[in-house]
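Visitor: Model the following, please.
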Amino acid sequence: MPRCGVCARPEPGGSLSAPRGPRPYRARHEDSPVIHHTPQRARADGRLDAERLTRSYLDRIERVDPLLHAVIEVNPDALREARRLGARRGPRRPLHGMPVLLKDLVETADRMHTTAGSLALEGLRPAADATVAARLREAGAVILGKTNLSEWAGGMSLTHQAGWSARGGQTRNPYKLDRSPNDGLEIVEKLDFGEREYREALATNHRLSRAEGIDAVLREHHLDALVMPTSGPPAKIDLIRGDAHGGGSSTPAALAGYPAVSVPAGFAFGLPVGLTFMGTAWSEPTLLRLAYAYEQATRTRRSPPYRCPDVGF
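Guide: Below you'll find the model as predicted:
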């Protein structure tokens, strides 16, 4: 099976060109705190400030993202914000200077767009931050940019391809470039609702997924969280027929509006699979502790090899 650091260049239409383009990414000395995923430690001992950390991530996006189409837009003010945080005196906030990417569904009151990946919303710049964006800024995070997504969060059609949007193109799986970035989209029948029908359906969803769903299971079995596979191995990208659905666990938490955290759990057929920790309302601290403990105990994540497409599964 052929392996390559960068074997093809994605074109705007989503196809893969002949093997050429940027060289395989190699971590440079100054990138090491980022590449080895220890920016907090490097920042704490003075080896890395907010501006340098932000610049390292922006540099990596510039070099790797033309292959993956994972970032739909970079915040033009990210470095300026990092400098401002770096010059700040006094007690540091919990996420001081930490760069974060937000999905292109999260509204931000800055020079970035918020479009759900759709050309119909191109140019939309909200007047106020969404709650999650505002809370991240208050905690000291640097909003680095917006990530690509399944357009309208997969609401385009029943055969929508995961990770494709008109604005961002097709996101590719870094472990194998002809694969979807995930296989977690779950098929939901499309219905036309008026406001009254929508509110009734929403109330039913909340009742079934909360009091009679997640909360009931946690209470009956005296559990802190539910643990389940995130999805099957990612399917091959098929822009005609859409995703080959391999199952997923996101629906209960999504319907309830409850938190869920997915972490690497290993590999199947050389493709990454995940494990999801799901809980009740406001259980994020518990879920993060559990997910972190699992990650530290298993250490299953491997750096992506950017494998070329091949024949077979």
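Visitor: From here on, just use CA atoms for contacts and neighbour counts.
Guide: Fine.
Visitor: in this structure, what residue sits furthest out from the centroid?
Guide: residue 196 (32.9 Å; Cα atoms, centre = their mean).
Visitor: which helices and strands sit right next to the helix or strand that that residue is a member of?
Guide: Under the criterion of DSSP states H and E, residue 196 resides in helix 195-206. Judged by 3 or more Cα pairs under 8 Å, 6 or more residues apart in numbering; DSSP states H and E, the packing partners of helix 195-206 are helix 251-256.
Visitor: now the other sequence, so there's something to compare against:
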Amino acid sequence: MNLKPSHRKALIGFVVLMICAAAGAQTPWHEQPIDELHQQLVGRQISAEALTAHFLDRIDTLDAELASVLALDPTALDQARALDEHLAGGGEPGPLHGIPILLKDNIETRDQPTSAGSLALSSNHTGRDAPLVARLRAAGAVILGKTNLSEWANFRGERSSSGWSALGGQTRNPYDLTRTPCGSSAGSGAAVAAGFAPVAIGTETNGSIVCPASANGNAGIKPTVGLVSRTHIVPISHSQDTAGPMAMDLADATRVLAASMGVDPADEATSQRPDWRAEDLLAALDNASLEGLRIGVMRGLSDFHPDVNQAYDQAVAQLREAGAEIIDEVSLEWPDGFWDDTYTVLLHEFRHALNAYLGDLPDTDLSQLDLAALIEFNQQHAELELPWFGQEHFERAEETSGIESEEYLEALARVHAATRADGIDRLLAEHEVDLLISPSGGPAWKIDWINGDHFGGGSSTPAAVSGYPAVTVPMGLVHGLPVGLSFFAGRYSEPTLIRAARAFELQRGAVARPSARPGGTP
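Guide: Next up is the predicted model:
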């Protein structure tokens, strides 16, 4: 993380201290939901500058052990002052006026480099905002900085460790510093849990929003592919990539998603989105209820820890008590060759998409890079880039034959059939249910750079490969570590998922926030 100079840190701390003293005893700003902060900002009870300074101070003071924030935006306080001046001059506040937001460092912003955690892109300062970021700015958000991530969004090599990048080091879980934050949106998940921003944006190809949200006790939304623009985001897969928010609760995540979505002529997938307004998503929060909903309870989707299964059974009971009709023992089996096909799709799409992204970079030196050049760069800097795991995904992707090849097109058709018509769509129709649920994942495992990740189960694949949405909210704690409950259904079913997940979140009550225990659990 790039820390502020000591004199600036002291100044920020002094400003925060004076503001808090003037305001008297209250819930700390980093524990308040967005709607409460927004009301105070619009009512000019607090300033965007003071709120931004508060979060900058927390990051400067507390992030050294977590390593969740890769770099702070040097213009953050200037952005906040401009918003205060806009409001003081009679300007209309946006729906996110003055709300600080962190971004995963594969999302371009005009004020900072976008590295994907790789030394090869450490100088990738494009001077442009991704359309997603432009929408957040237009809504009044303050871009606070960039979060660390699993390098290349965890699509470089086997035996990788989630949350590790050559540029940012190892991000840790604030519930237990010896454990993983999951990934690849590791820093985004850990930073929100630690109270470094009300919300952070992650990206997902398969599990990279859902898993870190679950492992860090956050709510997260993986939108339908095409609801949010992917332009100027370092890609993996055009059929699966999407960006989405993580926050302390689903209401905050929904408010940010509502401000993020929109059509982008440069991203063809966004042209197929429904004609939603922000109000349509926000109405799902107001209508949060499980009454009348038929919910399919997925079993056997993954091999979860027994205590996760027990927490899942308790969650199902809570859903039933809150008025949902439960259809239990819903199962989905993958056809032979499914996992090989999903990998084939990712390898082909990654090479095509990454080379196109690199070729579009404004920096003429960087724009001459391609996947083959990145492989060579990593070999030349192996002591920094490859100390713990390799680049097998890179090397296999470089050998692919393109997205017009029969091998790719047939694999894509098979995985879409398995997850769509023969998968989620079939289950919804066959069981006459509105949505499906499953544990989001197991409790966070110990960080192990030598052996890499050892997941304790997950349920992200059906929604990820189909391109359909998924919502995760905290389900409870297993041995002091958070685990999430995932809600998923058909394409553009976000309003239904948000309605149900928010109702469960309110029924369940708050889950304990982390204390960042250095010693950890055995």
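Visitor: Mind checking the TM-score on these two?
Guide: The TM-score (TM-score structural alignment, normalised by the length of the first structure) is 0.81; 286 aligned residues with a Cα RMSD of 2.8 Å.
Visitor: who's in contact with the helix holding residue 196 of the first structure?
Guide: 255, 256 (Cα atoms under 8 Å, 6 or more residues apart in numbering).
Visitor: Against the second structure, what's the mean shift for the next helix or strand after it, could you check?
Guide: Per DSSP H and E, the first helix or strand lying C-terminal to helix 195-206 of the first structure is helix 215-221. Compared with the second structure after the fit, helix 215-221 of the first structure shows a mean deviation of 3.3 Å (mean Cα distance after the TM-score superposition for the first structure).
Visitor: Buried residues in helix 215-221 of the first structure, which are they?
Guide: residue 215 (16 or more other Cα atoms under 10 Å).
Visitor: for stretch 31-41 of the second structure, same thing?
Guide: Neighbour-count burial for stretch 31-41 of the second structure, counted by 16+ other Cα under 10 Å, picks out 33, 34, 37, 38, 41.
Visitor: Keep only those of those residues that are in helices.
Guide: Of those, the ones assigned to helices by DSSP state H are 34, 37, 38, 41.
Visitor: With distance to residue 371 of the second structure as added columns, please give those in a markdown table.
Guide: Output for those, formatted as a markdown table (distance: Cα to Cα, whole Å):
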| residue | distance to residue 371 of the second structure |
| --- | --- |
| 34 | 40 |
| 37 | 44 |
| 38 | 43 |
| 41 | 46 |
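Visitor: Now do the same contact list for the equivalent of residue 86 of the first structure over in the second structure.
Guide: If you follow residue 86 of the first structure across to the second structure using TM-score structural alignment, you land on residue 84. Counting by Cα under 8 Å, 6+ apart, residue 84 of the second structure touches 47, 48, 49, 98.
Visitor: In those residues, which residue is surrounded by the most others?
Guide: residue 98 (32 neighbours; other Cα atoms under 10 Å).
Visitor: close enough to count as contact, that residue and residue 43?
Guide: No - counting by Cα atoms under 8 Å, residue 98 of the second structure does not reach residue 43; the two are 11.8 Å apart.
Visitor: still on that earlier bit, mind checking the SS state of the match of residue 86 of the first structure?
Guide: helix (DSSP: H, G, I helix; E, B strand; the rest coil).
Visitor: Please report how far it lies from residue 29 of the second structure.
Guide: As judged by Cα to Cα, to the nearest Å, residue 84 of the second structure and residue 29 of the second structure stand 17 Å apart.
Visitor: one step back: measure the residue farthest from the centre of the first structure to residue 294 of the first structure for me?
Guide: 43 Å.
Visitor: Run through the strands of the stretch 1-150 of the first structure in chain order.
Guide: With DSSP state E, counting those that start in this stretch as the criterion, the stretch 1-150 of the first structure has strands at 71-74, 99-103, 142-147.
Visitor: need the next SSE after the longest one, C-terminal direction.
Guide: Past strand 142-147 of the first structure, heading to the C-terminal end, the next element that is a helix or strand (DSSP H and E) is helix 151-154.
Visitor: average gap between that following helix and the second structure?
Guide: Relative to the second structure, helix 151-154 of the first structure is 1.2 Å off (mean Cα distance after the TM-score superposition for the first structure).
Visitor: hmm, who's touching that helix?
Guide: With contact meaning Cα under 8 Å, 6+ apart, helix 151-154 of the first structure is reached by 116, 117, 118, 160, 161, 162, 163, 164, 165, 166, 185.
Visitor: Over to stretch 464-472 of the second structure?
Guide: By Cα under 8 Å, 6+ apart, the residues outside stretch 464-472 of the second structure that reach it are 204-207, 210, 213-214, 219-225, 239-240, 342, 415-416, 419-420, 440, 460, 462-463, 484-494, 497-498, 501.
Visitor: Go ahead and build a ChimeraX selection from the buried members of these.
Guide: Filtering the contacts of stretch 464-472 of the second structure down to the buried ones (16+ other Cα under 10 Å) takes a single ChimeraX command:
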select :204,205,206,207,210,213,214,219,220,221,222,223,224,225,239,240,342,415,416,419,420,440,460,462,463,484,485,486,487,488,489,490,491,492,493,494,497,498,501
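Visitor: from the contacts of stretch 464-472 of the second structure, which ones fall inside strands?
Guide: Applying DSSP state E to the contacts of stretch 464-472 of the second structure, the entries found in strands are 204, 219, 220, 221, 222, 484, 485, 486, 487, 488.
Visitor: in the first structure, what residues pair with stretch 143-154 of the second structure?
Guide: Against the first structure, stretch 143-154 of the second structure falls on residues 143-154 (TM-score structural alignment).
Visitor: now for that stretch, what's the gap between its first and last residues?
Guide: Stretch 143-154 of the first structure end-to-end distance (Cα to Cα) = 24 Å.
Visitor: how far out from the middle of the chain is it?
Guide: 8 Å (Cα atoms, centre = their mean, to the nearest Å).
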